[in-house]
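*Asks:* can't give you the sequence, but here's the structure:
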C-alpha cells in the first residue's frame, strides 16, 4: 500500500523524486556534476598531495637539522673533552711547578737557618772566648794585685817589665 501511494501522480514526494532525478540527469548530461565533482576531488587531492610534499620537505629539513645539531653536539663534546684534558694538564703542570717552588723555598730556608745557626755558634764561641779572656785578665789582675800587696816581687814580672822598658827605648 505504501508503494502504491508513492507512484500516485498526486503524491508530491513522487514529483520531488522525479525533479531530483531530472536535475541529476541534467547535471550528468551537461558534465557539470562529474566535472565539478571530479574537479573538486582533484583539487582536494592536489591540496593533500601538496601538504604531503610540504610535510616530506619539512621532515627532510628536520632530519638535516637534527644531523647538523648532532654533529655540532659531538664537536662540542670533543672540544669540551679537549678543554678538560688541557685543564688537567695545566693543573698538573701548575701543581708540579708549585711543588718545585715549595721545595726550593724549603731548601733556601733550611740553608738560611743553618747559616744563622753557624753564625750563632760562631758568635757564642767568640762570646765564650771573650768572656774567658776577660775572666783570665781579671784573675791575672787579682793575682798581681795580691802579689803586689804582699810586697814580694816576682822575677818573671820584673824581667817582663825590664823587657818592655828596653823595647820602648
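*Replies:* Noted; the coordinates are in hand. Treat the numbers as computed from the prediction; the structure is a model and nothing was measured.
*Asks:* can we go C-alpha only for contacts and neighbour counts from here?
*Replies:* OK.
*Asks:* which residues of the chain fall in helices?
*Replies:* Here the chain has its helices, by DSSP state H, at 2-6, 12-29, 32-150, 155-168.
*Asks:* Residue 75 versus residue 132, what's the distance?
*Replies:* Taking Cα to Cα, to the nearest Å as the measure, residue 132 falls 84 Å from residue 75.
*Asks:* now do residue 19
*Replies:* Taking Cα to Cα as the measure, residue 19 falls 75 Å from residue 75.
*Asks:* What of residue 44?
*Replies:* Residue 44 sits 46 Å away from residue 75, taking Cα to Cα as the criterion.
*Asks:* Neighbours of residue 147, how many?
*Replies:* Other residues near residue 147 come to 13 when the count uses other Cα atoms under 10 Å.
*Asks:* Comparison target, given below:
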C-alpha cells in the first residue's frame, strides 16, 4: 500500500510554495471566474434558449404544415368523392340517354318498316288497278274487234240500208 501512495504523490518543484496540482486547481478557479465574469454561462443558456426557440418555431411550422396538408387531403378526398358521384351521375345519365336513343331508334325503325310496308301495299294495289285496267282495256279492245268482225260478217249493204231507213224514219 505504501508503494501505491508514493505513486500518487508527486514530488516536484513548487513555485511560491504551491505544488503543481494546486496550480492546476488555481488555474481552473481563475478560468471559471473568467467565465462567470464574462457571463459565459448566460451566453450558453441564451444560445440554448435561442436554439430551443428555433426548434419550437420549426415544430409549430411543422404542425401548421401538417394541419394544412390534412386540410388539403380532406379537401381533395371530398373532391374525389364528388368527382366519383359526378361520374356515376354522368354514367347514369348516359345510360338513360342511350336507352332513350335505342327506344327511339326502335320506334323509328318500326315506323319506317310500317311506312315501307304501306308503300309496298300501295304499289301492289296500284299495280293491281293498272293490271285490272289493262285487262279491261284489252277485253274492251278484244270485244270491239270481235264485234267488228261479227258485224262485218253478218251485216251487209242491204242490212245497212234498212238500218239507215229505220233511223231516219224515227227522226
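*Replies:* Cool, got the structure. Treat the numbers as computed from the prediction; the structure is a model and nothing was measured.
*Asks:* Stretch 83-97 of the first structure aligns to what range in the second structure?
*Replies:* When the second structure is aligned by TM-score structural alignment, the counterpart of stretch 83-97 of the first structure is residues 90-104.
*Asks:* With stretch 67-74 of the first structure instead?
*Replies:* Using TM-score structural alignment, the match for stretch 67-74 of the first structure in the second structure runs over residues 74-81.
*Asks:* burial count for residue 148 of the second structure?
*Replies:* 13.
*Asks:* Quick one: map it onto the first structure.
*Replies:* Structural correspondence for residue 148 of the second structure with respect to the first structure (TM-score structural alignment): residue 141.
*Asks:* and if you look at residue 42 of the second structure?
*Replies:* Residue 42 of the second structure maps onto residue 35 in the first structure when the alignment is built from TM-score structural alignment.
*Asks:* need the contact list for the residue nearest the centre of the second structure.
*Replies:* Ranked by distance to the mean C-alpha position of the second structure (Cα atoms, centre = their mean), the top residue is residue 87 at 5.9 Å. If you count contacts by Cα atoms under 8 Å, 6 or more residues apart in numbering, residue 87 of the second structure has none.
*Asks:* Distance check, it against residue 102 of the second structure.
*Replies:* Taken as Cα to Cα, the span from residue 87 of the second structure to residue 102 of the second structure is 22 Å.
*Asks:* can you check residue 40 of the second structure too?
*Replies:* 90 Å.
*Asks:* Tell me the spacing between the match of residue 42 of the second structure and residue 25 of the first structure.
*Replies:* Residue 35 of the first structure is 14 Å from residue 25 of the first structure, where distance means Cα to Cα.
*Asks:* How about the contacts made by the counterpart of residue 132 of the second structure in the first structure?
*Replies:* The criterion is TM-score structural alignment: under it, residue 132 of the second structure has residue 125 as its aligned partner in the first structure. Residues near residue 125 of the first structure by Cα under 8 Å, 6+ apart: none.
*Asks:* ok, now which ones touch the closest residue to residue 8 of the first structure other than its chain neighbours?
*Replies:* The spatial neighbour of residue 8 of the first structure that comes closest, neighbours along the chain excluded (Cα to Cα, 6 or more residues apart in numbering), is residue 14 at 7.4 Å. Residue 14 of the first structure makes contact with 6, 7, 8 under the criterion Cα under 8 Å, 6+ apart.
*Asks:* can you list contacts of stretch 33-40 of the second structure?
*Replies:* Outside of stretch 33-40 of the second structure, the residues that reach it under the criterion Cα under 8 Å, 6+ apart are residue 41.
*Asks:* Could you give the separation of it from the chain centroid?
*Replies:* Averaging C-alpha coordinates over stretch 33-40 of the second structure and over its chain gives two centres that are 73 Å apart (Cα atoms, centre = their mean, to the nearest Å).
*Asks:* And stretch 100-119 of the second structure against the first structure, how far off on average?
*Replies:* When the first structure is overlaid, stretch 100-119 of the second structure sits 1.2 Å from its aligned residues on average, using mean Cα distance after the TM-score superposition for the first structure.
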